[in-house]
Every structure is written in structure tokens, then in C-alpha cells.
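1. Sequence first, then the predicted structure, then my questions.
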Amino acid sequence: MTPELVDLLGSARVVRLPMRTRFRGITEREAVLFEGPEGWTEFSPFLEYDDDESASWLHAAIDFGWRAAPALLRDRLPVNATVPAVPADAVPGVLARYPGARTAKVKVAEPGQSLTDDVARVRAVREQLGPEGRLRVDANTLWNVDEAEHAIHALAPFDLEYVEQPCAGIDELAEIRRRTKYMGIPIAADESVRKASDPLAVARAGAADILIVKAQPLGGIHSALRIVAEAGLPVVVSSAIDTSVGIAMGAHLAASVPELDFDCGLGTVAMFVQDVAEEPLLPVAGGIPVARPAVDAGRLAELEAPAERRDWWLERVRRCYRVLERTAAL
């Protein structure tokens, strides 16, 4: 069942959630929530994404709100802590928001910072996790191949689980994977999957060992599961700084993946000061449940975005809906 645009807009609530720490250049996260027959769902492409790219996120929202989720293979998921590009001395406070997490993903290559800052931050995380903890780093495409090679050498002593999207292009990923293969540190692809016109190209090119999959950018749970099956690579299910509603979408995806060898990047509700759910999907004992949280009416009202932002988002929904109609995706 596909909703008419008028029905979609009729249930829309636009919210703005304050964040504890600047992340990805923002201190507030905006999202549109819809209530469908299957429950609440979310549309929250980043502000700079154009309509064609954002339309996949709307397709995902419709998929989760108007289509039954696949059969679940697990009811709880281990999640990683997410460490923004904070000073090393702020690391313990960040990790404290993820009680019981055995894995941490650390942002590196932050514009305006140096590799020295990255090394200090990663060292601090390793000291907090101890030798048994799992530590992964994410450069968000911001190194070239030579910079990536140098950085991976500098960070290797901290026993990296993998390096996520060190470079932008698929050819660059393949080259850095070739250069560092002897080190035994896997290369994971994120942007090369979720932002690509062909999300399977990176797997076909042998440019990554692991794929990062996110429900919203890939068009929803069912679409993402098809990509996972065709890629034939291990996957990490992650989020895009979603509210608890979007995290629930990612959790249902992760719970449907046949093999899930890595902790999920689905603990990011801990990055918000407030959330929309009655019981936010915050990490407890290193994991989150696979559940659709009830949305709190009072919190929806309290976190409602200003009128001009609401209008901006609803017009964006209209444009993206038209993209889906034009491409026969609905």
C-alpha cells in the first residue's frame, strides 16, 4: 500500500532535536515523522542532499510505515559508541553515554584538525576500551590515497577493526586497499554505497572488505536487504543520526540480515539531548532492542521545528514524492 501525498503530509510532524556535540557540522538534527499503518516512520535526508538523492530516503520512510517489515532473526542488537572529533580528554565523557558498548567508531580527518589530533583521540578511546574492545575509524572520504596510507600506518598500533571510507572514489578505495592489505586492516565502504547510483559497484570492483548499509539512503529495509544479498560481503548496519524512529528502521534492517558479524552503528540516539520516543532507543548494556518505539505527543510538541522549517521540509517531501512518481518507484 502506497500513501497518497495528501495522506503523507496529513500525518507529518517536523521536529528539531538538539545534539550534545557538534557532529557532521551540525548541532541540531531536523527530521520529518509520518504515522503509517505499520507505525511511525522517518524522513531525514541531510540538508545538502538534492531531491533525487533524498527521494530514496522518502521511499524508505514509506516502506517502513506502509509495508510490513521482513521476518526478524534477532530481537536485540549490539551497537557501537560513536566518538565525534572531540579532544582526547573529552573521550571518557562521550563513551559514558554508551554503557556496556564493546565497540567504538571514531571520527577522524575532521577539517581543521590534524593527524596528531586523530592519533590522540584514537589512543584515548583504546585506553578506555581496553585491549579487548573493538575500535573502528571513519574518515568520511576526506583523505586522498597517500594521506590515507600515512594515517592508517599511524593508527594501526591501536588495533583497528576496520577503516571506513578513507577515500572518496571507488578507484581510490581499491588502491588504498591494495597498499594496506599486508597490514590486515579491512576497508569499509559507506558513501560509496549509500551515495552511489550503483551501490553494488564497490563490491564488484573489489574495493572494500565490508559494506556499511543504512536503511534510509538505500531506499528502505527491503531494498537494502537486496543489496546485501547481491553484494556478498560482510555488512555493518548503521544510521544517519536518526531519531529513535529512524533507528527502529535500521534495527529492523539489522534484525533481518542473515549474517551480522559486526556491532551496529545504531546507538546514535545517545548523541541527542532529547528524543521523540516515550522510551528512546538508547544503548543499554551495549545494545538496543529491535522495537518500534511509541512516539510521545508531548515531546513531538516540545521538539516541533519552527514554522518556516516545517514549511521547508514539507515542500521537500512534495518534491521528493514527485521524483518517486516520475521514476515509478511508488
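-> Here it is on my side, so go on.

2. For the rest of this, base every contact and every neighbour count on C-alpha atoms.
-> OK.

3. For the residue most central in space within the chain, give me its contacts.
-> The chain has Ser239 as the residue nearest its centroid, 2.2 Å off, counting by CA atoms, centre = their mean. Contact partners of Ser239, counting by CA atoms under 8 Å, 6 or more residues apart in numbering, are Lys214, Ala215, Gly246, Ile247, Gly250, Gly265, Leu266, Thr268.

4. let's bring in a second one:
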Amino acid sequence: MTALPPLADLLASAHVVALPLATRFRGIEVREAMLLEGPEGWTEFSPFVEYDDAESAHWLAGAIDFGWMPAPRALRADIPVNATVPAVPAERVAEVLSRFDGCRTAKVKVAEAGQRLGDDVARVRAVREAVGPEGRIRVDANAGWNVDEAEHAVHALAEFDLEYVEQPCASVDELAELRRRIRYMGIPIAADESVRKAQDPIAVARAGAADILVVKAQPLGGIRRALAVIEQAGLPAVVSSALDTSVGLSMGAALAAALPALDFDCGLGTASLLTADVAAVPLRPRGGVIPAARVAADPALLVRHAASPERAAWWRARLSRCHAVLAQTSQPHEA
């Protein structure tokens, strides 16, 4: 555990950027993030803007963990990553996949608000056609279905040979019921929101409601906390990101590099969804992998992609509030 750095130190190095996306994703077209420089190097604080201070404080703990603590020992130098396909029309799938060099796995967003199951089927079919029979496809519903809808959707998508279904329903009880219903199909269920947004991230494993954990370093409070969650859950893990800059992705890569076993391609290729970044050499997939190395923010790019003064002030105020939350708990990290 490390002491909480003074707020003044965090604010002194803080830069807020606004990075355009190649296609709309999670309802946004521009990704905002705050970059901080600690003794160990650059780190990122980037909870989505709708998250409250209590939840966002975990992200700040994760940023501090990476910037102020040495990364755990790396067990591998390269991290295999998946392509990420937003809820685009089927005819745009090939265009999106072309941004992910050499990726053998595609994660496809489904259950988008305002769309129908038929749109999901068409999108996943287009991905299967693009990646061929040897490619791997996983779908992510972001808790968008109830149990009956999820069961129906899994049946409709099963013909495309799914690697797993990520967070099909919102609650642990719903995931457990769905897992019971579709167990005969042999399609695993992965839990994301039920881990990173839960008061008890182990509850989903304890309830037998998932086969796989999707783990993100920043929202879980840092690499060490994420490693502890994985160990306690006793389930295989997929390391993923939250549309981070290349600095934030390098935090995820450090987590993936430290795992004793890495059985799945990681969701750490999402810099390919951005049309701008903070690193001179963005952490985009090359041959389906990214390096497990720290990434430094480029001063010129921090200036070029700086958010408006109003948005920078909003983020600085948010940082101050989240710092106060961590100061009250006096426990920003778990070793």
C-alpha cells in the first residue's frame, strides 16, 4: 500500500484530453481522460463522465497504484488482444475490423438500445464471415437483456460458435439463472459489470453465476487489487479496458503480463477505435498483440488534444472530490 499523494501533486501534473473516436461507442464520439505523472511514470484517471464520485474514486486509486507503485513482475512481454466491434451496421464490420491488425478474436457489442436482435445477428454474422471459421467471437451485451431475452439471443447467436457471452444480464441472480438454462449449450458466461461495479466483486464467482471474469485494472482500484480479485474468485480472467488512452491500456497490459495464466485474448486493443492518442506510438495491435510496457504521454500531443478549459476545470474538480473520498477511506489501494 502507498500513501495517498497530496492533491496538489496530482493537480500539478494533470492534463485533460479529448480524443475523437472513429465510430460512436458507448454513446459517445469523443473520449475524455485525465493523464497524471507519478514517480513510476504516466498514469490515467478516466471514469466515464456519468459515474458518481464514489465509483470514480476506485478509478483514481487505480491511477495512483500505477503511477506511484512499481508494476508487478511481468511474466510475458506481449499481450494478445481482441478486436472490438461497436454496435455498427453489418456493412461497416469489415471497416472496423481493418483497424485491428492481426487480431484473431473479435468482441462484438450487442443489445444496443434502439436496436433489435436481428441487428445483432446480422452484425455477428458479418464478423464470422470476416474472421473465418478459425476466428473467435465473443459478444458483449453490457447487461442489456433480461433472462428470457438473453436465452433467446444466445440461441439466435449460437450458430456463430461463440467463445463466450459477456454480461448478458444485470444481476448476479439473473446470470446464475441464465447459466443454468444454457449450460447444455456449452457457451460460457463472462461477468464484467458484476465485477467492476459491484460492492463485492467476488460475489458473482461465489454464486456460480459466471465461468469467466472480465477484469479492468483502473475501476477495480489498481493492478494489485485486480490480481487479488482474480485469485480469490478462482476463475479464468480476461483483462480488458474501458476505452482508455494508450497510457491506460499500458496499465491493463501490466496486469495481463502479471497473470500466472493468460488463457484468453485481452480487450486491450481499443486504441484502434480512437483517431487520436496521447502517445507518439499508440498502443495499437500489431500482429494481434500489444507490448507489455509502460507508455509515456507525449507533451506535444497532450497540448494538441487538450480538452476545453471548461472541461479541464470539470475534471480537476472531479479529481479533487475523488481524492477527498480516498482520503476519507484512508485506503486507496489493497496490496
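-> Great, that's in hand. Bear in mind the structure is a predicted one, so any value in this text is a computation, not a measurement.

5. TM-score, when you put one on top of the other?
-> For this chain pair, the superposition-based TM-score is 0.99 by TM-score structural alignment, normalised by the length of structure 1; 330 aligned residues with a CA RMSD of 0.6 Å.

6. which two in the contacts of Ser239 of structure 1 are spaced the farthest apart?
-> Ala215 and Thr268 (14.5 Å; CA to CA).

7. So for the two, which sits in the more crowded spot?
-> Ala215 (31 against 25; other CA atoms under 10 Å).

8. so which helix or strand takes in the aligned partner of the more buried one in structure 2?
-> Aligned counterpart of Ala215 of structure 1 in structure 2: Ala217 (TM-score structural alignment). Using DSSP states H and E, Ala217 of structure 2 is not contained in any helix or strand.

9. Now for the residue lying closest to Ala217 of structure 2 once chain neighbours are set aside, how many residues are close by?
-> Once flanking residues are discounted, Ala217 of structure 2 sits nearest to Ile223: 5.2 Å by CA to CA, 6 or more residues apart in numbering. As a burial measure, Ile223 of structure 2 scores 31 neighbours (other CA under 10 Å).

10. So which residues of structure 2 form helices?
-> 7-13, 53-68, 93-97, 117-131, 147-157, 172-182, 193-196, 203-206, 223-233, 246-258, 299-304, 309-329 (DSSP state H).

11. Any chance of CSV for these, columns distance to Arg286 of structure 2?
-> Shown next, in CSV, are these (distance: least, CA to CA, whole Å):
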stretch, distance to Arg286 of structure 2
helix 7-13, 31
helix 53-68, 24
helix 93-97, 13
helix 117-131, 16
helix 147-157, 29
helix 172-182, 35
helix 193-196, 28
helix 203-206, 34
helix 223-233, 24
helix 246-258, 14
helix 299-304, 22
helix 309-329, 32
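
12. how about stretch 89-98 of structure 1: buried residues?
-> Val91, Val94, Leu95, Arg97, Tyr98 (16 or more other CA atoms under 10 Å).

13. for the contacts of Ser239 of structure 1, which one is nearest Gly169 of structure 1?
-> Checking the contacts of Ser239 of structure 1 one by one against Gly169 of structure 1 (CA to CA), the nearest turns out to be Lys214, at 19.0 Å.

14. isn't that closest one right next to Gly250, touching?
-> Yes. Lys214 of structure 1 sits in contact with Gly250 when judged by CA atoms under 8 Å, with a separation of 6.6 Å.

15. circling back: relative to Arg76 of structure 1, which of the buried residues of stretch 89-98 of structure 1 is nearest.
-> Tyr98 (15.3 Å).

16. Roughly how far does that closest one sit from Ala189 of structure 1?
-> Tyr98 of structure 1 sits 24 Å away from Ala189 of structure 1 when distances are taken as CA to CA, to the nearest Å.

17. Same check on Ile247 of structure 1?
-> Taking CA to CA, one finds Ile247 of structure 1 at 20 Å from Ala189 of structure 1.

18. Same question for Lys195 of structure 1.
-> Taking CA to CA, one finds Lys195 of structure 1 at 11 Å from Ala189 of structure 1.

19. Can you add distance to Asp63 of structure 1 and give the buried residues of stretch 89-98 of structure 1 back as JSON lines?
-> Listed next are the buried residues of stretch 89-98 of structure 1 as JSON lines, based on distance: CA to CA, whole Å:
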{"residue": "Val91", "distance to Asp63 of structure 1": "37"}
{"residue": "Val94", "distance to Asp63 of structure 1": "33"}
{"residue": "Leu95", "distance to Asp63 of structure 1": "33"}
{"residue": "Arg97", "distance to Asp63 of structure 1": "31"}
{"residue": "Tyr98", "distance to Asp63 of structure 1": "29"}
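
20. For the residues you listed, which two are the farthest from each other?
-> Val91 and Tyr98 (11.6 Å).
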